[in-house]
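1. all I have is the shape, not the residue letters:
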């Protein structure tokens, strides 16, 4: 039994293709809900240094007690600086020119996203707080964001908003980097999101580099970590203040 527990702790034990729906989440979770994000952005085969623009903005709401995805947000976004997608970008992401042409500019996307956030706050009694000092109660559930690496919120959205002089919602200044969390918990470096899932015996569901599919699979991985005993904590904060509480969010933008 000790060997089996050690193997599970190191992520070496194989499991079924789905995250363990019957597993018990680790006690002491700081967050009742997680919102998983995985943006897709403009890109080019030649790798030239151009500022990436978000072209797909997905989010999935994960209940950390049940492992269920209870709600999703998704929209395609019109790139303004380089409005024509490269052939490489379409091949990689599966996103077409028609889809982004029919999408919305980033400022409208963020406004729509915040409306969805407010709806979730009302329906699920969600609050946003760091894990330093949780303000959650039995009625109110603490929530934070999850990404695979710091790129989505720490680079892509951060610098696109700066370039376009857009107000970025303050709640997007703190998040959990699940790649760093995975590496620390299982004591090994994952080979991408798909590789991290595969190492745990979980098959990637859907299309890689589809933002929505990547978000759903990242949520599945987060649930597996929880079931394996990992207490998820905020790993990155752009805020100067160590913790914050949001009871109501402005639509702004």
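-> Happy to help now that I have it. Just so it is clear, the model here is predicted, and its values are computed rather than measured. Numbering: from 1, shown residues only.
2. switch to C-alpha atoms for all contacts and neighbour counts from now on
-> Fine.
3. strands along the stretch 51-200 of the chain, start to end?
-> Assigned by DSSP state E, counting those that start in this stretch, the stretch 51-200 of the chain shows strands spanning 54-63, 69-76, 126-128, 141-147, 174-177.
4. run through who's touching the first one.
-> In this case it means strand 54-63. Residues outside strand 54-63 that contact it (Cα atoms under 8 Å, 6 or more residues apart in numbering): 32-42, 68-79, 100, 106, 109, 156-157, 211-212, 215-216, 219.
5. next, the angle from that strand to strand 141-147.
-> Angle, strand 54-63 to strand 141-147, by axes from the mean of the first three to the mean of the last three Cα atoms, to 10 degrees: 140 degrees.
6. starting at the chain centroid, how far to strand 54-63?
-> In terms of Cα atoms, centre = their mean, to the nearest Å, the centre of strand 54-63 is set 7 Å apart from its chain centre.
7. so which elements touch the biggest helix by length in the chain?
-> Selection of the longest helix in the chain by residue count, based on DSSP state H, yields helix 106-124. If contacts are counted by 3 or more Cα pairs under 8 Å, 6 or more residues apart in numbering; DSSP states H and E, helix 106-124 sits against strand 69-76.
8. A further structure is provided below for comparison with the first:
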């Protein structure tokens, strides 16, 4: 079912939500989703090292607690009873890092985090040019970069600006997911 209502954006970055709704006005495109949840995990590593999940960030709750808090936020905001989609800039956040951290922590990946929209793929669908990175997509859309690159919340704000621009001319669809064999888990 296509929605004629405005899509809202909610941000989740690092260990806590930045709860801010940003409404967009679509011209002729109806979106399938009530909400887009922009996600960007940040990893700090040294040159020539592998990025690995982190067990503990100094002074912050453990990953398991963060996931509990996130789920509580999803329930509080009534998002689980709506049509929503996570949006990431690439597949790495949900396809690599989240499953690795969940394995390390001994918890399952939440069912609602097993599919997402990769904005790079959507950018390619909408423009005919694959979005090789956040900065390139911003430049191609003549959008100003906000904040510091590779800062989780700033990257989420910039991704949201790309989403707003593309949503005017392109219908978003799920284009990423965790798979077992050839089947996408939903």
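-> Received the coordinates, thanks. Note that the structure is predicted; figures quoted are calculated from it, not measured.
9. the contacts of strand 54-63 of the first structure, buried ones only, as a ChimeraX selection?
-> Those of the contacts of strand 54-63 of the first structure that count as buried under 16 or more other Cα atoms under 10 Å are selected in ChimeraX with:
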select :32,33,34,35,36,37,38,39,40,41,42,69,72,73,75,76,77,78,79,100,106,109,156,157,211,212,215,216,219
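10. identify each buried residue in the longest helix of the first structure, please.
-> Neighbour-count burial for helix 106-124 of the first structure [16+ other Cα under 10 Å]: 106-107, 109-114, 116-118, 120-121, 124.
11. turn these into TSV, including distance to residue 177 of the first structure.
-> Formatted as TSV, these follow (distance: Cα to Cα, whole Å):
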residue	distance to residue 177 of the first structure
106	23
107	25
109	23
110	21
111	24
112	24
113	21
114	21
116	22
117	20
118	23
120	22
121	23
124	24
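12. can you lay out the strands of the stretch 51-200 of the first structure as CSV showing distance to residue 4 of the first structure?
-> Putting the strands of the stretch 51-200 of the first structure into CSV (distance: least, Cα to Cα, whole Å) gives the following:
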stretch, distance to residue 4 of the first structure
strand 54-63, 28
strand 69-76, 29
strand 126-128, 37
strand 141-147, 29
strand 174-177, 27
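13. between those strands, which gets nearest to residue 93 of the first structure?
-> Of all those, strand 54-63 sits nearest to residue 93 of the first structure, with 9.3 Å by Cα to Cα.
14. quick check: angle from the closest one to helix 106-124?
-> Going by the same axes, to 10 degrees, strand 54-63 of the first structure makes 10 degrees with helix 106-124.
15. tell me which of the strands of the stretch 51-200 of the first structure lies nearest to residue 8 of the first structure.
-> Nearest to residue 8 of the first structure, of all those, is strand 174-177, at 21.3 Å by Cα to Cα.
16. show me the helices in the second structure, by range?
-> In the second structure, the helices defined using DSSP H lie at 63-76, 98-105, 119-127, 134-140, 152-167.
17. for the fourth one, name the packing helices and strands.
-> Spelled out, that is helix 134-140 of the second structure. Applying 3+ Cα pairs under 8 Å, 6+ apart, we find helix 134-140 of the second structure packed against helix 152-167.
18. please repeat the previous calculation with a cut-off of 10 Å.
-> Packing contacts for helix 134-140 of the second structure, counted by 3 or more Cα pairs under 10 Å, 6 or more residues apart in numbering; DSSP states H and E, involve helix 119-127, helix 152-167.
19. pretty sure residue 130 of the second structure contacts residue 137?
-> Yes - Residue 130 of the second structure is within contact range of residue 137, at 8.9 Å (criterion: Cα atoms under 10 Å).
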